[in-house]
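Peer 1: here is a sequence together with a model predicted from it:
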Amino acid sequence: MDDILIVFDLDGTLIDTSHDLLDSLNFCLSTIDLEPVEYGQLSVLVGQGAKAMLTRAFDIRSKSVSDSELNDFFELFVSHYGKNMPGKSRAYDGLDEALERLQIDGVRFAICTNKHESLARLLMEKLGMSDQFVALTGGNSFSFRKPDGRHILETIKLANGKPDRTIMIGDSINDIAATKDAGIPSIGVPFGFSDVPIADLKPDGIISHYDELTYQLIIELLNK
């Protein structure tokens, strides 16, 4: 069997974390009496880690914060988010079955996320999914992160994979841009947090449900 590696993004790709991210974000805003952000605004907030999400939320509410204050809010967010894991976060429909199918064909899995590594690891542990992934890297694992392709390449290295036998699945511009930078084929999913249609980002393939993630599809994309 081919030693194929699939690298997944986490939030909006593997796991629907939307409600818990929003809850922790709005908890932080509530401490300084700012109005909560709405669910429909999440796509423009998520993707570059918690600090960027907080900064964008403050911008939406026309609130300026210093670097020191931002660090304090980040710690508050991490504390609230971690204490409430896994909360409402769940794997997307069909994911578990897809992983089982692909494992039979010898496919291995890794995670490359801009989420803080400790939070990503804790979430996967709380969901009982850690053992299914041979490597996990976060937005603070290196001095670079998606959309820098080196983030994916270093994840592949940690997984003892080969770039020419790796494909990445993601939901946002950071994921697709990083795959192009790394020279890795991509599959986009439309059910995540992107603020533009996934097709506009021009991934190599698109699946609307994990039932569509097949070994045949992966082979076709790797052999393009």
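Peer 2: It's in.
Peer 1: all contacts plus neighbour counts: C-alpha atoms, from now on.
Peer 2: Will do.
Peer 1: what are the buried residues along the lengthiest helix in the chain?
Peer 2: Longest helix in the chain, counting residues (DSSP state H): helix 67-83. Under the neighbour-count criterion of 16 or more other Cα atoms under 10 Å, helix 67-83 has 70, 73-74, 76-78, 80-82 buried.
Peer 1: in the chain, which spans are helices?
Peer 2: Ranges of helices in the chain, per DSSP H, are 18-30, 50-60, 67-83, 95-104, 117-126, 149-158, 173-182, 215-222.
Peer 1: nearest to P203, of those?
Peer 2: Comparing those against P203 with Cα to Cα, the closest turns out to be helix 173-182 (6.1 Å).
Peer 1: take a look at this one as well, against the first:
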Amino acid sequence: MTRFPFDVVAFDLDGTLADTAPDLTAALNHALGRLGRAAVPAESVRHMVGHGARALLQKGLAATGEVDEALVEQGFPIFLEYYETNIAVGTKPFDGLEAALDTLASKGVKLAICTNKLESLGRRLVSALNWDDRFVAIVGGDTLPVRKPDPAPLFEAIARAGGGRAAFVGDSITDTDTARAAGLPCVAVTFGFSDRPPAQLGASVLIDHFDELIPALERLG
């Protein structure tokens, strides 16, 4: 049997592993409503995700009026409290994901998460989705002093997963820029939260469904 070409596969979380837009939208609109702002549609939120919760709130405020740091500071704890309580009400794994993760694990591949979500929220979501035993490392946007697209969080996630040859799977320009800065191959999903057409992400390879992940990684190897 040919050895699988990667020891570690790291994944972004929102828009890559799971469609978190329903719950992020609900939390954002809850905070916006408390701040006297109009709601934003889920489809818009899909293009705002990727830089962490505070940035999401800033973008939501900018989409509904003026934004300043005082409003962000006022709304951020409102957003966090609601989201922590309702983190997996509408969130679902993408089709084919768990079968792909099973296949990777069966090949001895260690799985990690590198997200700009706060680490505590990432861990809470992973637990809510019953994924605690799947991922050996979770690095969030506040785990280190820097966040993606700085490559340091990705390197940290890979190191915590045991190191070795690694690839990164994401959905946004933040993810592909991170992989490029780290000098690692990147698979980008076309069904995530990108703010631009997937073909413009500059990924090593694009996949339209997680059924395509294993063959894509094998080709990259």
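Peer 2: In hand now; what should we look at? For clarity, every value in this text was computed on a predicted model and none was experimentally measured.
Peer 1: if we can go back for a sec, make CSV out of the buried residues of helix 67-83 of the first structure and add distance to G183 of the first structure.
Peer 2: Compiled in CSV, the buried residues of helix 67-83 of the first structure are given as follows (distance: Cα to Cα, whole Å):
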residue, distance to G183 of the first structure
L70, 35
F73, 36
F74, 33
L76, 37
F77, 34
V78, 33
H80, 37
Y81, 34
G82, 34
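Peer 1: D23 of the first structure versus the residue in the first structure sticking out farthest from the centre, what's the distance?
Peer 2: Relative to the mean C-alpha coordinate of the first structure, counting by Cα atoms, centre = their mean, the farthest residue is D33 (29.6 Å). Per Cα to Cα, to the nearest Å, D33 of the first structure is found 15 Å from D23 of the first structure.
Peer 1: so who does the closest residue to P198 of the second structure other than its chain neighbours touch?
Peer 2: Among residues not flanking P198 of the second structure along the chain, T190 sits closest, at 5.6 Å (Cα to Cα, 6 or more residues apart in numbering). If you count contacts by Cα atoms under 8 Å, 6 or more residues apart in numbering, T190 of the second structure has them with 171, 198, 206-208.
Peer 1: any chance of those residues in a markdown table with neighbour count as columns?
Peer 2: Formatted as a markdown table, the contacts of T190 of the second structure follow (neighbours: other Cα atoms under 10 Å):
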| residue | neighbour count |
| --- | --- |
| D171 | 30 |
| P198 | 20 |
| L206 | 21 |
| I207 | 18 |
| D208 | 12 |
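Peer 1: quick check: the two most widely separated of those residues?
Peer 2: Greatest spacing in the contacts of T190 of the second structure, by Cα to Cα: D171 and D208 (10.9 Å).
Peer 1: quick check: neighbours shared by these two?
Peer 2: With Cα under 8 Å, 6+ apart as the test, D171 of the second structure and D208 both reach 189-191.
Peer 1: among the residues you listed, which one sits closest to D150 of the second structure?
Peer 2: Looking across the shared contacts of D171 and D208 of the second structure and measuring by Cα to Cα, the closest to D150 of the second structure is V189, at 20.4 Å.
Peer 1: distance of the closest one from A157 of the second structure?
Peer 2: Shown here: V189 of the second structure relative to A157 of the second structure, a distance of 20 Å by Cα to Cα.
Peer 1: ok, back up a step: which one of the contacts of T190 of the second structure is nearest A42 of the second structure?
Peer 2: For these, with A42 of the second structure as the reference and Cα to Cα as the criterion, the closest is D171, at 16.9 Å.
Peer 1: contact partners for the closest one?
Peer 2: 12, 15-16, 188-194, 198.
Peer 1: which of those residues show up in the first structure as well?
Peer 2: Retained in the first structure by both residues aligned by TM-score structural alignment, their matches' Cα atoms under 8 Å are the following of the contacts of D171 of the second structure: 12, 15-16, 188-194, 198.
Peer 1: ok, the residue nearest to I207 of the first structure when sequence neighbours are not counted - contacts?
Peer 2: Once flanking residues are discounted, I207 of the first structure sits nearest to V189: 5.5 Å by Cα to Cα, 6+ apart. For V189 of the first structure, the contact set (Cα under 8 Å, 6+ apart) comprises 13, 169-171, 198, 206-209.
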